[in-house]
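1. Give the three-dimensional model of this entry:
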Amino acid sequence: MALVGTLHHQAAVERLRSSYAAIAPEDPVRLAKKTSNLFRQRAASVGPGLDVSGLGGVISIDPVAQTADVQGMCTYENLVAETLKLGFIPYVVPQLRTITLGGAVTGLGIESTSFRNGLPHESVLEMDVFTGAGEVVTCAPTGEHADLYATFPNSYGSLGYATRLRIKLEKVPAYAALRHVRFHETDKLSAAIAEITESGEWQGERVDGLDGVAFEPGEYYLTLARWTAEREAEPSDYTGMDIYFRSIQEKQTDLLTVHDYLWRWDTDWFWCSGAFGAQNPTLRRFWPRRWKRSDAYMKLLALDLRFGIADKLDKRAGRPERERVIQDIEVPVERLGEFLDWFDDEIGMRPVWLCPLRASRDWPSYPLVPEKTYVNAGFWGTVHVGPDRVNAPKNRAVEAKVHELDGHKSLYSDSFYDRDTFDQLYDGRNLAAVKKRYDPDDRFISLYEKAVARR
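-> This next block holds a predicted model:
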C-alpha cells in the first residue's frame, strides 16, 4: 500500500463531512465500518453511518523528524508495512493487525513497548478530530484544544473521530532477540517487572520490549525483547506449524524479525485460535496461512455467537451455561500477585497475558498515576456458571476486584458499572464538559451509553 498523500486525505474528509450531514439529527452516529475489535454488544445500526472508507492509509512519513501523518482508520498492519520500509515502527504497536491507529488512541491499545512508551496516545503529537459540531479540530498537548487532546483517549468516539494523527516513530533494526525468563513466585515476578521498567535492563542487558504470560500458578514467564541488527540465529516462523505462545515454555531464547515479532500474537490470536481447532496439528497443516490471523477468528466467533453453536454443544453434553469473560485490566505492579491469586480462586482461567505500562502524564478519561508502573492482565475465554450467566457474575467480580486494587479496566468488552462508579473511575464530569464543548447538540453517544448501556 502506497502513501495516500494530502489531496486524497482532504477528499476523504469531505466525504466524511457529507455522510455526517446525511444522518438525521435523531439518529445515532456510528462508523460505516464492517470490522471491529470490540467485544461488547451494540444496538443494531439504523440508517447510514459515517463514511470513513477513504481514511485508511498513511499520508506521509518524515524520516528526519521520525514522525508519520496517518489517517484515523489506518490499520496497524498497513501502518507498519509503510514505516518498516524506512526502518521505523510506531512507539507502540498493538498486538492485532486490524486495530486502527484512531481506534487504539480513542479506545486504548497496549503492547510490549508500553513499559517505556506508555499507550499509543502518548506518542501522538497532534491530531485532527471530527467533532459532533461537524467540524475538524486540530488538537495538541497545548493550545486552544488541549482539553480535547487530553480527554480523547478512552472516549471511544463519544467526543469525535480522529481523521489524522501525527505520531512519533522509533528507529529499529531488522531483528528482535528474545529471552523467556521463568518465575515461580509472583513477588519475584513483580519485582523483576518493577526493576526492568525502572532501569530498562535485566542482568545488564538492554530490554526494548517486555511482556509475559501466567500459564499456571507457579509458572510465570517474562519475555524480554532486544532490538538487534545481528542475525544471531535462524529466525523462527510462527505462521506455520509452530505456535508462538507454546515456544515461551519450550525455549529460553529465540530470534524473530521485527515484523514477525510485532505480529507474534496475531497469528493464533494469542492462544484463542485453539477454540476453532487451528492448533490441532492435523487441522493446522491444512489451515491456510491467510486465515491464521485475528480477523479471521473474529469472523468465526461472530458465526458462533450468531448461531449459538457452543451453547448448543454445551446443552447437548449437559454442561452448565458459559459466561464470556473477555477483559483487559491494569493493576499496580505491587498488587499483581494479589490479583493473580484471586483470579485463580474466583475465575480459574489460564493463560493470562501480562504487559507492564507507565503513563507519562495524566489522561483524564483513563486516569493512571503518572510514572507509576502498572501491569495489564488480559484474559479471554469462557467460564461455566450455569443459569446465572445472565447476571454476568464473573465479570462483575473482576470489576469489583480491580477497583479494590486501585486498578482500571479497558472498555472494549462488557462493562457493568453503575453510573456513579463509572464517572468516578473515568472522570465523567470532565468527559461531560468536553463533550458539551465539542458536541453541543449531543449528536454522539456518550461513553457510558456505549460502554455500559451498549447503545
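
2. only C-alpha atoms for contact and neighbour calcs from this point on.
-> Fine.

3. Quick check: nearest residue in space to residue 187, chain neighbours excluded?
-> In this structure, residue 187 finds its nearest non-sequential neighbour in residue 337, 6.5 Å apart by Cα to Cα, 6 or more residues apart in numbering.

4. Does the one you found touch residue 190 like I think?
-> Yes: counting by Cα atoms under 8 Å, residue 337 does reach residue 190; the two are 7.4 Å apart.

5. ok, back up a step: what residues sit buried inside the helix or strand encompassing the residue nearest to residue 187?
-> In the assignment (DSSP states H and E), residue 337 maps to helix 336-346. Neighbour counts over helix 336-346 (16 or more other Cα atoms under 10 Å) mark 336-337, 339-340, 343 as buried.

6. What is the distance between that helix and the centre of its chain?
-> 22 Å (Cα atoms, centre = their mean, to the nearest Å).

7. tell me, how many neighbours does residue 227 end up with?
-> Neighbour count for residue 227, taken as other Cα atoms under 10 Å: 21.

8. Check for me that it belongs to a strand.
-> Yes: under DSSP: H, G, I helix; E, B strand; the rest coil, residue 227 sits within a strand.

9. Leaving out sequence neighbours, find the closest residue to it.
-> residue 176 (4.6 Å).

10. can you tell me the helix or strand for the one you found?
-> Going by DSSP H and E, residue 176 is part of strand 175-183.

11. after that strand, next one along is what?
-> Heading C-terminal from strand 175-183 (DSSP H and E), you reach helix 186-199.

12. centre of the chain versus the next helix or strand after that following helix, how much separation?
-> Scanning forward in sequence from helix 186-199 by DSSP H and E, the next helix or strand is strand 201-202. Taking Cα atoms, centre = their mean, one finds strand 201-202 lying 26 Å from the centre of the chain it belongs to.

13. Tell me the helices and strands packed up against strand 201-202.
-> helix 186-199 (3 or more Cα pairs under 8 Å, 6 or more residues apart in numbering; DSSP states H and E).

14. And the strands in the stretch 201-350 of the chain, which stretches?
-> 201-202, 205-206, 209-216, 219-228, 253-257, 322-332 (DSSP state E, counting those that start in this stretch).

15. Alongside the first, I'd like the structure of this one:
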Amino acid sequence: MRFSAGSSSFGAWRPCQATPIAFYTGRFSTEDHSRAVDGISASVRRFYERKEKFRIFHGSTNSTRHAAKGNRMVDSSSLSHVLKVDMERKTATVEPNVPMDRLVEETLKYGLVPSVVMEFPARFKHGFFNRTFNSVEMVLANGDVVTCPEKEKSDLFHGAAGACGTMGVTTLVELQLREAKKYVETTYHPVSSMTEAIKKIEEVTADPNLDYVDGVLYSKHQGAIVTGRLTDIPGASVPIQRFSDSKQ
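-> Reported below is the predicted structural model:
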C-alpha cells in the first residue's frame, strides 16, 4: 500500500438530527434494569451464603474455556441496553454488554458520540475507554448493589476496569459523550522506520486540533501514522468515503 505525503480523505458518520429533549430512554426502562440487577444480586448472595464459587456468564468470555451455563453461573448476558442519553450533561447510561456499534448508533441520534470509540483511537487525549466513565454500578461478592463514582468509591471505581468480575459484577456505567460532527477527516503520514514513526506520533499527539491518532508498520521500512479530526465541512478537493451503507 502506498501513501502520498499528507494524503487526506473523509469518513462519514451516519447523519444525525438533534432533538429538543434533554435525554433519551429506550424501550428497556430503568425499572426493567433494576429487576434484572435484583436477580443477579440474589444469585450472588446465595453463592456467598453457601460459600460456593461461581462464574459469570455475560454472553462472551475472556477465558479459553467453554462458557456454558450451569448451576454455578451468574448470568448477566441480558444487560445489553442503552438506558439513557442525557443531551444536557453529555452522558450515556449503558449496561455492560452493549456493543460499541450499537452505542454509537444510539448516541448519534442526539448529535453525540462516546469520547473514546474503539475504531477511532482517541486514547492519547482521553485515556482508555474506562477513563471516560463517571460511575460504575456493580454487585459485590456478598450480593450488595453499589454505585461507585470516582471520587466517592475510588477503589472500586478504578478496580472494576479489567478485573474480569473479581471485584464484582458490573451492571451499569455512566460514560462521557462529546459533540459529534458529520465527518472524520483522516490524513495518512507515511513513515519509513520505527524511529520516524515515534517522532511523528510525538508530533501529532501534541496537536490540540486532532481528535484521533493511529499507526501501522507494514515492514521495517514502510508504515503510516493516521490522524483524524472531527469536522462538519469537508475540503473541496478531498474525497468522501462512506461506511455502514450510508446513502446520505
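
16. that older thread, read off where the strand holding residue 176 of structure 1 ends up in structure 2.
-> Residues 183-191 of structure 2 are where strand 175-183 of structure 1 aligns, with TM-score structural alignment as the criterion.

17. Report the mean deviation for the matching stretch after fitting onto structure 1.
-> On superposition with structure 1, the mean distance recorded for stretch 183-191 of structure 2 (mean Cα distance after the TM-score superposition for structure 1) is 0.9 Å.

18. what's next to that stretch, contact-wise?
-> Here stretch 183-191 of structure 2 makes contact (Cα atoms under 8 Å, 6 or more residues apart in numbering) with 3-13, 197, 221-234.

19. If any of those residues are buried, give me the PyMOL selection for them.
-> Selecting only the buried entries of the contacts of stretch 183-191 of structure 2 in PyMOL, with 16+ other Cα under 10 Å as the criterion:
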select buried, resi 8+9+10+11+12+13+197+222+223+224+225+226+227+228+229+230+234
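
20. Now check residue 155 of structure 1 against structure 2: what is it aligned to?
-> In structure 2, residue 155 of structure 1 lands on residue 163 (TM-score structural alignment).

21. host element of its match?
-> Judged by DSSP H and E, residue 163 of structure 2 forms part of no helix or strand.

22. ok, it to residue 59 of structure 2 distance?
-> 17 Å (Cα to Cα, to the nearest Å).

23. Of the two, which one has the most company?
-> residue 59 (15 against 12).

24. So for residue 83 of structure 1, which of the strands of the stretch 201-350 of structure 1 sits nearest?
-> Proximity to residue 83 of structure 1 (Cα to Cα) singles out strand 253-257 among the strands of the stretch 201-350 of structure 1, at 14.6 Å.

25. Tell me how many other residues crowd residue 61 of structure 2.
-> Residue 61 of structure 2, neighbours per other Cα under 10 Å, totals 12.

26. Could you do residue 153 of structure 1 as well?
-> Residues near residue 153 of structure 1, counting by other Cα under 10 Å: 26.

27. Which stretch of structure 1 lines up against stretch 131-150 of structure 2?
-> Going by TM-score structural alignment: stretch 131-150 of structure 2 matches residues 122-141.

28. before we move on, what SS does the counterpart of residue 85 of structure 2 in structure 1 have?
-> Residue 85 of structure 2 maps onto residue 61 in structure 1, with residues paired by TM-score structural alignment. For residue 61 of structure 1, the reduced secondary structure class is strand; criterion used: three-state DSSP.

29. Test my guess that residue 61 of structure 1 contacts residue 69.
-> Yes: counting by Cα under 8 Å, residue 69 is a contact partner of residue 61 of structure 1 at 6.4 Å.

30. that older thread, could you provide the strands of the stretch 201-350 of structure 1 in TSV, with additional columns for distance to residue 378 of structure 1?
-> Listed next are these as TSV, based on distance: least, Cα to Cα, whole Å:
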stretch	distance to residue 378 of structure 1
strand 201-202	24
strand 205-206	25
strand 209-216	9
strand 219-228	14
strand 253-257	23
strand 322-332	4
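
31. between those, which gets nearest to residue 106 of structure 1?
-> strand 322-332 (15.7 Å).

32. which helices and strands does the closest one pack with?
-> Checking 3+ Cα pairs under 8 Å, 6+ apart, strand 322-332 of structure 1 ends up next to strand 374-384, helix 393-404, strand 408-409.

33. and it, which stretch of structure 2?
-> Against structure 2, strand 322-332 of structure 1 falls on no residues (TM-score structural alignment).

34. Next, the angle helix 336-346 makes with that strand.
-> Strand 322-332 of structure 1 runs at 170 degrees relative to helix 336-346, counting by axes from the mean of the first three to the mean of the last three Cα atoms, to 10 degrees.

35. could you point out the longest helix in structure 2?
-> helix 30-50 (DSSP state H).

36. got the contact list for the residue lying farthest from the centre of structure 2?
-> What lies farthest from the middle of structure 2 is residue 50; by Cα atoms, centre = their mean that is 36.0 Å. Contact analysis of residue 50 of structure 2 by Cα under 8 Å, 6+ apart lists nothing.

37. what separates it from residue 43 of structure 2, distance-wise?
-> 11 Å.

38. repeat for residue 60 of structure 2
-> From residue 60 of structure 2 to residue 43 of structure 2 the distance is 19 Å (Cα to Cα).
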